[in-house]
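> Any chance you can model this:
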Amino acid sequence: MVSDSDQGCPKCGHTETEVDDIATSGTGLSKLFDVQNRRFRVVSCANCGYSELYRGDSSNNMIDLFLG
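Just a heads-up that it's a prediction; the model follows:
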């Protein structure tokens, strides 16, 4: 069980992550014309697959937020 003082995945406590980038379309005309103008960084637990989405491009800060 993961306590508040432990670091790691919020679900399983594992400390290894995988980082990917995704792009999505918004609403309205960008969706109609399939313009992928919204970018996110996905930080996932390498053990259980739990994932969080973050706006922006700085992966180091996002991994720190994910692991606590």
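
> okay, CA-based contacts and neighbour counts for the rest of this
Fine.

> who's in contact with the residue nearest to E16 when sequence neighbours are not counted?
In space, and not counting its chain neighbours, E16 is closest to A46: 5.5 Å by C-alpha to C-alpha, 6 or more residues apart in numbering. Going by C-alpha atoms under 8 Å, 6 or more residues apart in numbering, A46 touches H14, E16, T17, E18.

> Could you also give me the structure for this second sequence? I'd like to compare it with the first:
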Amino acid sequence: MSEQGCIKCGSTDADSKDVAMTGTGLSKMFDVQNNQFTVVFCKNCGYSEFYNKQASQASNIFDFFFGG
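Alright, predicted model coming up:
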């Protein structure tokens, strides 16, 4: 399998971080951050993709980001 790189700039230099966000309704009103995501971003151009943390596995995220 060959790495295709970032879909915007072609770079293969990426990183990830976990983030939490509020939803809608009461969770937004009370600032309850119950939605968790892993963000994969290109270090060259900043292009980012969000992945639902509960539905994804860290080992597969980079492969998906790079079109693997």
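
> what TM-score comes out when they're superposed?
Scored against TM-score structural alignment, normalised by the length of structure 1, the superposed chains reach a TM-score of 0.86; 64 aligned residues with a C-alpha RMSD of 1.5 Å.

> Counting neighbours, which of the contacts of A46 of structure 1 comes out on top?
T17 (19 neighbours; other C-alpha atoms under 10 Å).

> For M62 of structure 1, see how far away it is.
Per C-alpha to C-alpha, to the nearest Å, T17 of structure 1 is found 11 Å from M62 of structure 1.

> and for these two, which residues touch both?
Shared contacts of T17 of structure 1 and M62 (C-alpha under 8 Å, 6+ apart): V43.

> Tell me which of the contacts of A46 of structure 1 fall in strands.
Members of the contacts of A46 of structure 1 lying in strands (criterion: DSSP state E): T17, E18.

> before we move on, the earlier item: the residue nearest to E16 of structure 1 pairs with which position in structure 2?
By TM-score structural alignment, A46 of structure 1 lines up with K43 in structure 2.

> ok, now A23 of structure 1?
Using TM-score structural alignment, A23 of structure 1 pairs with A20 in structure 2.

> Tell me who's in contact with its match.
By C-alpha under 8 Å, 6+ apart, the contact set of A20 of structure 2 is Q33, N34, N35, Q36, F37.

> Please flag which of those residues sit within strands.
Per DSSP E, these map to strands at N35, Q36, F37.

> what kind of secondary structure is the nearest residue to the second one once chain neighbours are set aside in?
Right, Q36 of structure 2. Among residues not flanking Q36 of structure 2 along the chain, A20 sits closest, at 4.4 Å (C-alpha to C-alpha, 6+ apart). With DSSP: H, G, I helix; E, B strand; the rest coil as the basis, A20 of structure 2 sits in strand.
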